[in-house]
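> give the three-dimensional model of this entry:
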Amino acid sequence: MQITAQTVKELRERTGAGMMECKKALTENAGDIDTAAEWLRKQGLAKADKKASRVAAEGRIAMAQHAGKAVLVEINSETDFVAKDDNFVAFCSAVAQAALKSDAGDIEALKAVRLGNGESVEEARAAVIAKVGENVQVRRLARSDSAHTVAAYVHGARIGVLVELKGGSEELARGIAMHVAAMNPPYNKASDVPAAFVAKEKEIELAKMAEKDKSKPAAILEKIISGKIAKIVNENTLYGQPYVLNTEQTVEAALKAAG
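Sure, this is the predicted structure:
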């Protein structure tokens, strides 16, 4: 039967597949648009399976937030070019919104969640692979569901932060999230810093001072080293770092000021 340009156009608009793929789908299915759309969907799943072993190391982090809930979802592509593709970006945004509305606590649960168009996340992923021609993987999910103040923040497309505060405001939570994105503190506060880390830093400082300050009394050396270690600990803790939105105070001081 004859496949008209209008029919091909209609199938393209419905599925997002290429013109030649749509024409082939219609030819294979006697011009029936519904059957052709289902055929393309199955082809997409087959392509997804074939591309599953290819490394997907680029991509983006998408966020969604409402009231006391916030989520971050990492979705990977093979290239940075596809990470900026409109189809990929829209998929990431839709998955984040679906994750927020669901109770999914891990990636396997998230794959079964339905998007606004009725497709599951896994079905939509296969469709995106068919469109962009690369392996796409939903890699990580982080969420916070609480009665406390939460904030999700994404810097660029590759750094995502979730913050939960007991008290404070959403503005402060977002500010702290921005700070974490910028400074990446490995520890929350001084009491979280491992003793082994402190001991190693002390050993390094002692070695540095062994020759230069060997004439100073032991008590003075100990005081100097204690000051240096305290500075190093502050540099490696969220509470001890100068707050990026107001470097005149530490993050701890900003939190205390906000109650």
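> every contact and neighbour count from this point should use C-alpha atoms.
Will do.
> tell me where the protein has helices.
For the chain, the helices defined by DSSP state H occupy 5-15, 19-28, 33-51, 80-83, 86-101, 107-111, 121-132, 170-183, 195-212, 218-235, 251-257.
> dump the ones you listed to CSV, plus mean neighbour count and distance to residue 67.
Formatted as CSV, the helices of the chain follow (neighbours: other CA atoms under 10 Å; distance: least, CA to CA, whole Å):
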stretch, mean neighbour count, distance to residue 67
helix 5-15, 15, 34
helix 19-28, 18, 43
helix 33-51, 17, 36
helix 80-83, 16, 29
helix 86-101, 21, 11
helix 107-111, 17, 21
helix 121-132, 22, 24
helix 170-183, 20, 10
helix 195-212, 13, 38
helix 218-235, 15, 32
helix 251-257, 16, 20
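> quick check: which of the ones you listed is nearest to residue 148?
The closest of the helices of the chain to residue 148 is helix 170-183. By CA to CA, the value is 9.8 Å.
> by contact count, what packs against the closest one?
Helix 170-183 makes packing contacts with strand 149-155, strand 159-165 when contacts are defined by 3 or more CA pairs under 8 Å, 6 or more residues apart in numbering; DSSP states H and E.
> one more to put side by side:
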Amino acid sequence: MTITATMVKDLRESTGAGMMDAKKALVETNGDMEAAVDWLRTKGLAKAAKKADRIAAEGLVGVAVAGGRGVAVEINSETDFVGKNADFQTLARGITEAALGVADVDALKAADLGGKTVETALSSAIAIIGENMTLRRMASVQGEAVASYVHNAAADGLGKIGVLVAVNGADNGIAKQIAMHIAATNPLALSEADLDPVVLERELAVQTAKALEENAASAKPKPDAVIQNNIIPGRMKKFVAESTLMGQAFVMNPDITVEQAAKDAGVTVVGFVRMACGEGIEKEKEDFAAEVAKTLKG
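Model (predicted):
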């Protein structure tokens, strides 16, 4: 497979590796980007385990809570100008509130919003504002209490990152603190039991290859039993702790885990949602002048 300069550039940006290392990784893995990331991690050349959540698309995430249910909705637009538009914000808030009464995004599109369906209201807004917009996704949580938090807020309940935390027990403010923690740390799952088995399997393969390679290059190699029974399990334990909400060190008090903080507050975290605008969407980059010109052209 031909390795292009764009492929090398993308791998460098996603891992922080050097240009030659990125090129070699792509050559070794026949251009498979995901495998190349793992190859770099095995060699200790990647600065981050993942950057799959690159934020590119514009728009807003809205959050709303009623009783023991919270919803988060993402509505995308072509430019950041629209996200700052008061009419768009009103529409986004209305759609988010409508989401409280439905189960999924398909039902949300058919839900009533001022005498129209949400889908029709969005189409009308596109015609007026003159820019494509999409209702991309929604998610919800339920518990005895639900707290929300919006990071980079554009208006009340609207911003670039929306977080919901559901707890059982009498919430004394800890759920909001945990929501702020989630916005900052972006855990993969609530606990180890909730982690995707594929993610665990991939991490185990990377840590095993890395540990064996490091040991082979060491002046004083450790017995294979030490590698298999101590080093690799230790690294996996650290990965699980750093990747799960319950295992992470609480940003408000790094001496304890989030699980301990919740326990000390008398609540149990039963679910969370972290939704970032544009997460997982690639968008062609434009400079500011080009974006303005495009907007003026309509």
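> before we move on, the earlier item: out of the helices of the first structure, which is closest to residue 62 of the first structure?
Closest among those, using CA to CA: helix 86-101, at 5.8 Å.
> okay, the helices and strands packed on helix 170-183 of the first structure, which one's buried deepest?
Among these, the stretch with the highest mean neighbour count (mean count of other CA atoms under 10 Å) is strand 149-155, at a mean of 23.
> could you report the neighbour count for residue 254 of the second structure?
10 (other CA atoms under 10 Å).
> now distance to residue 218 of the first structure too, for the helices and strands packed on helix 170-183 of the first structure, in CSV please.
As requested, those are arranged in CSV below (distance: least, CA to CA, whole Å):
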stretch, distance to residue 218 of the first structure
strand 149-155, 47
strand 159-165, 43
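> who wins for proximity to residue 78 of the first structure among those strands?
When those are compared (using CA to CA), the closest one is strand 159-165, at 17.6 Å.
> now do that closest one: everything it contacts.
The contact list for strand 159-165 of the first structure (CA atoms under 8 Å, 6 or more residues apart in numbering) reads 61, 63, 70-72, 142-144, 148-154, 173-174, 176-178, 180-181.
> over to stretch 10-24 of the first structure?
Here stretch 10-24 of the first structure makes contact (CA under 8 Å, 6+ apart) with 3, 8-9, 33, 36-37, 40, 130-131.
> where in the second structure does that stretch fall?
Using TM-score structural alignment, stretch 10-24 of the first structure lines up with nothing in the second structure.
> any idea which of the helices of the first structure gets closest to residue 243 of the first structure?
Taking CA to CA, helix 251-257 is the member of the helices of the first structure nearest to residue 243 of the first structure, at 4.8 Å.
> surely residue 187 of the second structure touches residue 243?
Yes - Residue 187 of the second structure is within contact range of residue 243, at 5.1 Å (criterion: CA atoms under 8 Å).
> and those two? Which one has more around it.
The residue with more neighbours, out of residue 187 of the second structure and residue 243, is residue 187; 23 against 20, by other CA under 10 Å.
> any idea how far that one is from residue 268 of the second structure?
17 Å (CA to CA, to the nearest Å).
> try residue 166 of the second structure
Residue 166 of the second structure is 9 Å from residue 268 of the second structure, by CA to CA.
> residues touching the residue nearest the centre of the first structure, list them.
What sits nearest the mean C-alpha location of the first structure, by CA atoms, centre = their mean, is residue 61, with 3.5 Å. By CA under 8 Å, 6+ apart, the contact set of residue 61 of the first structure is 72-75, 92, 154, 157-160.
> measure the residue sitting furthest away from the middle of the first structure to residue 221 of the first structure for me?
Largest separation from the mean C-alpha position in the first structure: residue 215, at 52.2 Å (CA atoms, centre = their mean). The spacing between residue 215 of the first structure and residue 221 of the first structure, counted by CA to CA, is 10 Å.
> could you count how many residues lie near the aligned residue in the second structure for residue 241 of the first structure?
Using TM-score structural alignment, the partner of residue 241 of the first structure in the second structure is residue 248. Close neighbours of residue 248 of the second structure, defined as other CA under 10 Å, add up to 25.
> correct me, but residue 248 of the second structure touches residue 239?
No - in this structure, residue 248 of the second structure is not within contact of residue 239 by CA under 8 Å, at 9.9 Å.
> want to throw the helices of the first structure into TSV with distance to residue 57 of the first structure?
Output for these, formatted as TSV (distance: least, CA to CA, whole Å):
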stretch	distance to residue 57 of the first structure
helix 5-15	26
helix 19-28	28
helix 33-51	13
helix 80-83	9
helix 86-101	14
helix 107-111	17
helix 121-132	15
helix 170-183	20
helix 195-212	31
helix 218-235	30
helix 251-257	33
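> please enumerate the strands of the stretch 1-150 of the second structure.
For the stretch 1-150 of the second structure, the strands defined by DSSP state E, counting those that start in this stretch occupy 58-66, 69-77, 112-113, 116-117, 133-142, 145-155.
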